[in-house]
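A.B. asks: next come a sequence and a model predicted from it.
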Amino acid sequence: MASSSSDGSIDPVEHAPEPKNSVCVIFSSDSGEEKIGKFTVDPDLYRDTYGMVFEGTFRKLGSEKDEKAMMRLFSPENIFCYKSEARALRILNDCTCVPKLLAKGCTLGCKGDIPGGLVIIKTLCPGQRFGLEFWCQFTRLNGTEKPWVAVKEAFGEVLDFGVEVNTIIPDSVLWHEESGKAYLLDFDDWSSAKYNIARWGREGCLIDMLCTLTGNRGLLNHKKLIKGKK
């Protein structure tokens, strides 16, 4: 299992133990008729958010190449979240700070290790996850700390594609120090940014997303200033 370091970060998957080679066959639907590929996963490498998120490799049907990927598993009761994330990833296909959608469908499970359910397969982004104690230290909207600047750029790019993410937990954000980029991973709760951008401007929407990540309500004071200028 990925380990936590003293600064609260989680070691990336390349530092984790060798996978146990648990394989999930991915189908286009729950009928189990049309196979679209297979996902090889370590059951110990997952994040328990709105859906379980596993890391491993994905091989499309007919391909001889394994691609590093993550698989997000949704229960049938969370079909709305599943559809929401798939739609967002299609909209954000050309966005540089989010994973690419590789496949979506259903798995019947894996020898009892991984339950069956709806799945979204997306590319594995580089970087580390940090807890709330890391992100809440950024209290100034115009702060110039590298992770903070990277997150503002990533969130801004997502907004430019018309997507405003309503729920952002620290576990859904990666900071990659080597490239200076941040990545936003999960999109089960989002809405069109068009209305709020018209009302608050891009900066106002960006503040909302940053506040959601950090829990720093003080950032909203900047939004009040924006409203006062209108």
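C.D. replies: The structure has been received and is ready for your questions.
A.B. asks: CA only for contacts and neighbour counts going forward, please
C.D. replies: OK.
A.B. asks: does E203 count as helix, strand or coil?
C.D. replies: helix (DSSP: H, G, I helix; E, B strand; the rest coil).
A.B. asks: can you give me the neighbour number for it?
C.D. replies: Per other CA atoms under 10 Å, the neighbour tally for E203 reads 16.
A.B. asks: E157 now?
C.D. replies: 18.
A.B. asks: with L225 instead?
C.D. replies: Using other CA under 10 Å: L225 sits among 11 other residues.
A.B. asks: so it sits in a helix?
C.D. replies: Yes - counting by three-state DSSP, L225 is found in a helix.
A.B. asks: show me the contacts for it.
C.D. replies: By CA atoms under 8 Å, 6 or more residues apart in numbering, no residues touch L225.
A.B. asks: need the longest strand for the protein.
C.D. replies: Counting residues, the longest strand found in the chain (DSSP state E) is strand 35-48.
A.B. asks: residues of it that come out buried?
C.D. replies: 35-43, 45-46 (16 or more other CA atoms under 10 Å).
A.B. asks: gap between S192 and L220?
C.D. replies: Distance from S192 to L220, counting by CA to CA, to the nearest Å: 20 Å.
A.B. asks: same question, W148
C.D. replies: W148 is 16 Å from L220, by CA to CA.
A.B. asks: here's the one I want to compare it with:
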Amino acid sequence: MHTVQQAAGAHASAGREPVLETENLVKVYGRGESRFDALKGVTLQIQAGESVAIVGKSGSGKSTLMHLLALLDRPSAGVVAMDGRPVQDVSPAEVARLRNETFGFVFQQFFLNPAQTVLENTVLPLKISGVPRAERRERGMAVLERLELADKAGNKATDLSGGQKQRVCIARALVNRPTVLFADEPTGNLDSATSAAVEDILFGLHRDEGITLVVVTHDDDLAARCDRRLVMQDGMIVDETTTAGAQA
């Protein structure tokens, strides 16, 4: 991955190591007349502890890029690496384990199971990992307490407001103690006041715990809070801005 490392040496020189990187990343859907080139050779690094916003119009490739970075999909060509190790060198079972243990996910659609309680929704990643029930409950309640939702632990997900549902999603994303948090339009379904509260939670985690934050968003205010802003168009990164705060 020397080419990738050289391409983003300015960020690496700040003393942080890349937790995720890509080199000449290509993603193609379909073939023939229905072929769509979603990504056209994207090379980037995301440093440990950095916050990065990926912005662009619908169809620009931003969600495709996030899915590949998060190991939710495989590229048509090019390399995705975690901590310098190309993912194609890792078995599918190991990729699934790494994804569950390393990443947390917050989406615009909440993807909560309405038949389960808030606590049951929160601890789902731990259940998948085989964590014993008592430990699941302890860790789940701890993260709900942190997000001021402990009193809702026994409620069904359908009983919650939009802002509360998104906080449950953040709790679920945090329960496995991830090092990277992916947020895909995390405030897209929320009113402005609730959006601001959710943003404060995400950036508080980034600031206080050093969680790497990767945000896909149309929201300029949300993107402006990140250390770095990548603008995508037609499957390529066409602009990059580093905020003054990222230099601190």
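C.D. replies: Yes, it's here. Since we're looking at a predicted model, the values are computed, not measured.
A.B. asks: fetch the TM-score of the aligned pair.
C.D. replies: After superposition, the two chains reach a TM-score (TM-score structural alignment, normalised by the length of the first structure) of 0.26; 99 aligned residues with a CA RMSD of 5.5 Å.
A.B. asks: circling back: so for W148 and L220 of the first structure, which sits in the more crowded spot?
C.D. replies: Neighbour count, other CA under 10 Å: between W148 of the first structure and L220, W148 has more, with 22 against 16.
A.B. asks: can you tell me which helix or strand that one belongs to?
C.D. replies: helix 146-160 (DSSP states H and E).
A.B. asks: list the buried residues in that helix.
C.D. replies: For helix 146-160 of the first structure, burial by neighbour count (16+ other CA under 10 Å) applies to 147-160.
A.B. asks: mind putting the residues you listed into TSV with distance to C24 of the first structure?
C.D. replies: As requested, the buried residues of helix 146-160 of the first structure are exported to TSV (distance: CA to CA, whole Å):
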residue	distance to C24 of the first structure
P147	35
W148	37
V149	38
A150	34
V151	33
K152	36
E153	35
A154	31
F155	32
G156	35
E157	33
V158	31
L159	34
D160	35
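A.B. asks: so what's L118 of the first structure up against?
C.D. replies: Applying CA under 8 Å, 6+ apart, the residues contacting L118 of the first structure are 73-76, 79, 82, 104-107.
A.B. asks: check which helix or strand V28 of the second structure maps to.
C.D. replies: Assigned by DSSP H and E, V28 of the second structure falls in strand 18-29.
A.B. asks: which is the next helix or strand following that strand?
C.D. replies: Next in sequence after strand 18-29 of the second structure, counting helices and strands by DSSP H and E, comes strand 36-47.
A.B. asks: can you map out the helices along the first structure?
C.D. replies: 79-91, 132-135, 146-160, 194-214, 220-229 (DSSP state H).
A.B. asks: deepest in the core, which of the ones you listed is it.
C.D. replies: helix 146-160 (a mean of 20; mean count of other CA atoms under 10 Å).
A.B. asks: against which helices or strands is that one packed?
C.D. replies: strand 173-176, strand 181-184, helix 194-214 (3 or more CA pairs under 8 Å, 6 or more residues apart in numbering; DSSP states H and E).
A.B. asks: Serialize those to JSON lines and add fields for distance to T57 of the first structure.
C.D. replies: Listed next are those as JSON lines, based on distance: least, CA to CA, whole Å:
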{"stretch": "strand 173-176", "distance to T57 of the first structure": "19"}
{"stretch": "strand 181-184", "distance to T57 of the first structure": "19"}
{"stretch": "helix 194-214", "distance to T57 of the first structure": "28"}
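A.B. asks: show me which residues of the strand holding V28 of the second structure are buried.
C.D. replies: Within strand 18-29 of the second structure, the residues scored as buried using 16+ other CA under 10 Å are 18-27.
A.B. asks: nearest to K68 of the first structure, of the helices of the first structure?
C.D. replies: Shortest distance between K68 of the first structure and the helices of the first structure, using CA to CA, is found for helix 79-91: 17.2 Å.
A.B. asks: what's the angle between the closest one and helix 146-160?
C.D. replies: 90 degrees (axes from the mean of the first three to the mean of the last three CA atoms, to 10 degrees).
A.B. asks: what packs against helix 79-91 of the first structure?
C.D. replies: strand 101-107, strand 117-123.
A.B. asks: can you redo these as TSV with distance to R90 of the first structure?
C.D. replies: Conversion of those to TSV gives the following (distance: least, CA to CA, whole Å):
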stretch	distance to R90 of the first structure
strand 101-107	7
strand 117-123	11
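A.B. asks: so which of the ones you listed gets nearest V25 of the first structure?
C.D. replies: Between those, strand 101-107 lies closest to V25 of the first structure; by CA to CA that is 5.9 Å.
A.B. asks: and that closest one with strand 35-48, angle?
C.D. replies: 90 degrees.
A.B. asks: what about stretch 82-101 of the second structure, how long is it end to end?
C.D. replies: 13 Å.
A.B. asks: which of the residues in stretch 62-70 of the second structure are buried?
C.D. replies: Those would be 62-66, 68-70, for stretch 62-70 of the second structure by 16+ other CA under 10 Å.
A.B. asks: max pairwise distance over those residues: which two?
C.D. replies: Maximum pairwise distance in those, criterion CA to CA, is 12.3 Å, between K62 and A70.
A.B. asks: let me know the helix or strand that E199 of the second structure is in.
C.D. replies: helix 192-209.
A.B. asks: pull out the buried residues from the helix or strand following that helix.
C.D. replies: Downstream of helix 192-209 of the second structure, the first helix or strand assigned by DSSP H and E is strand 212-216. Across strand 212-216 of the second structure, burial judged by 16+ other CA under 10 Å covers 212-216.
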